[in-house]
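In: A structural model of the following input is requested.
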Amino acid sequence: MPIELDHTIVPSHNAVNSAQRLAELLDVPWSATGVGPFSPVFVNDGLTLDFIQTDEDFPIYHFCFRVGDADFDAILGRIRAANIPFRSTVRGPMDGQVSTAYGGRMMYWNEPDGRQWEILTVSYARQP
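Out: Purely as a prediction, here's the structure:
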């Protein structure tokens, strides 16, 4: 069996709201309560993001989701409908643009807790 990432813990100052918001943007299931203290977002059959409530400071986390073109359009539509600022580069101004670098499309947005989310259609980490 290949090694696969099953889940990761995502610290949050408002775990339930953060989990719900991400799940709604990605159009995936979530639960206000999961195993133990977690509010899980079920990204796919093999990956869960377990949001956990904390009052502690934490570093900026970056999570990237590779999606198909139709899902990219749908997620971007939900981000726009929610008036969430987004940008075309990992750092920089919220320019409301989508990058077409690396042979696909990508964009970034931030969560109020400081996390950085990214969606892309072609992985630049695994170029052919």
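In: going forward, measure contacts and count neighbours with C-alpha atoms only.
Out: Fine.
In: Determine the three-state secondary structure at the closest residue to residue 86 other than its chain neighbours.
Out: Leaving out its chain neighbours, the residue that sits closest to residue 86 by C-alpha to C-alpha, 6 or more residues apart in numbering is residue 109, at 4.5 Å. Taking DSSP: H, G, I helix; E, B strand; the rest coil as the rule, one finds residue 109 in the strand state.
In: isn't residue 109 right up against residue 87?
Out: Yes. Under the criterion of C-alpha atoms under 8 Å, residue 109 makes contact with residue 87 at 6.4 Å.
In: so where do the helices sit in this protein?
Out: Assigned by DSSP state H, the chain shows helices spanning 15-26, 69-81.
In: Following up with a second sequence; could you model it the same way so I can compare the two?
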Amino acid sequence: MPVTFNHTIIPCRDREATARFYRDLFELPEAPSWGPFTNIQMSDGVLIQFAAPPLDEIQMHHYAFLVDDELFDRARQRLLDQGVRTWADPFQQQPDKINTEHGGRGVYFFDPAGHGLEMITRPYL
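Out: Below is the predicted model:
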């Protein structure tokens, strides 16, 4: 069997609100959840589980999502409508701009738990 990515756990204080942010942004249906996890499932089958960490401190992680051009436009507009700041770069030097350096479009922003997200329309490789 080839290696494929199956799931990850994203730490957050409010797992329901954070999962809802991702579902609404990326237009994903609700997924079955259990135990300490609130889950979403990507269209390729990857499961993302949201859970409160055992410690009070959450360290920032980076997650990048590849989307098509139409979803990019809708999702970016939802971010703007919600007042979520976006940048064209990971260092937050180009606010409210779109990155076009890799033959597609991309933006960086933060989720409700403070994790750095990236949404791109073309893979880097």
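In: quick revisit: for the residue nearest to residue 86 of the first structure, grab the count of nearby residues.
Out: Residue neighbour count, defined by other C-alpha atoms under 10 Å, stands at 22 for residue 109 of the first structure.
In: for residue 49 of the second structure, same thing?
Out: So residue 49 of the second structure, with other C-alpha under 10 Å, has 21 neighbours.
In: Quick one, which of the helices of the first structure gets closest to residue 114 of the first structure.
Out: Nearest to residue 114 of the first structure among the helices of the first structure is helix 15-26 (11.0 Å), distances taken as C-alpha to C-alpha.
In: The closest one against the second structure, how far on average?
Out: Helix 15-26 of the first structure, aligned to the second structure and superposed, deviates on average by 0.8 Å (mean C-alpha distance after the TM-score superposition for the first structure).
In: For that helix, which helices and strands make contact with it?
Out: strand 38-44, strand 47-53, helix 69-81 (3 or more C-alpha pairs under 8 Å, 6 or more residues apart in numbering; DSSP states H and E).
In: what separates the second one from the chain centre, distance-wise?
Out: Right, strand 47-53 of the first structure. The chain centroid and the centroid of strand 47-53 of the first structure are separated by 11 Å, computed with C-alpha atoms, centre = their mean, to the nearest Å.
In: got the angle for that strand vs helix 15-26?
Out: For strand 47-53 of the first structure against helix 15-26, the angle by axes from the mean of the first three to the mean of the last three C-alpha atoms, to 10 degrees is 150 degrees.
In: which residues are contacting strand 47-53 of the first structure?
Out: Strand 47-53 of the first structure has contacts (C-alpha atoms under 8 Å, 6 or more residues apart in numbering) with 5-16, 18-19, 37-43.
In: could I get the helices and strands packed on helix 15-26 of the first structure as TSV with distance to residue 115 of the first structure?
Out: Listed next are those as TSV, based on distance: least, C-alpha to C-alpha, whole Å:
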stretch	distance to residue 115 of the first structure
strand 38-44	15
strand 47-53	12
helix 69-81	15
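In: Just give me the neighbour total for residue 51 of the second structure.
Out: 21.
In: what's the answer for the one 4 residues further on, then?
Out: For residue 55 of the second structure, the number of neighbouring residues by other C-alpha under 10 Å comes to 6.
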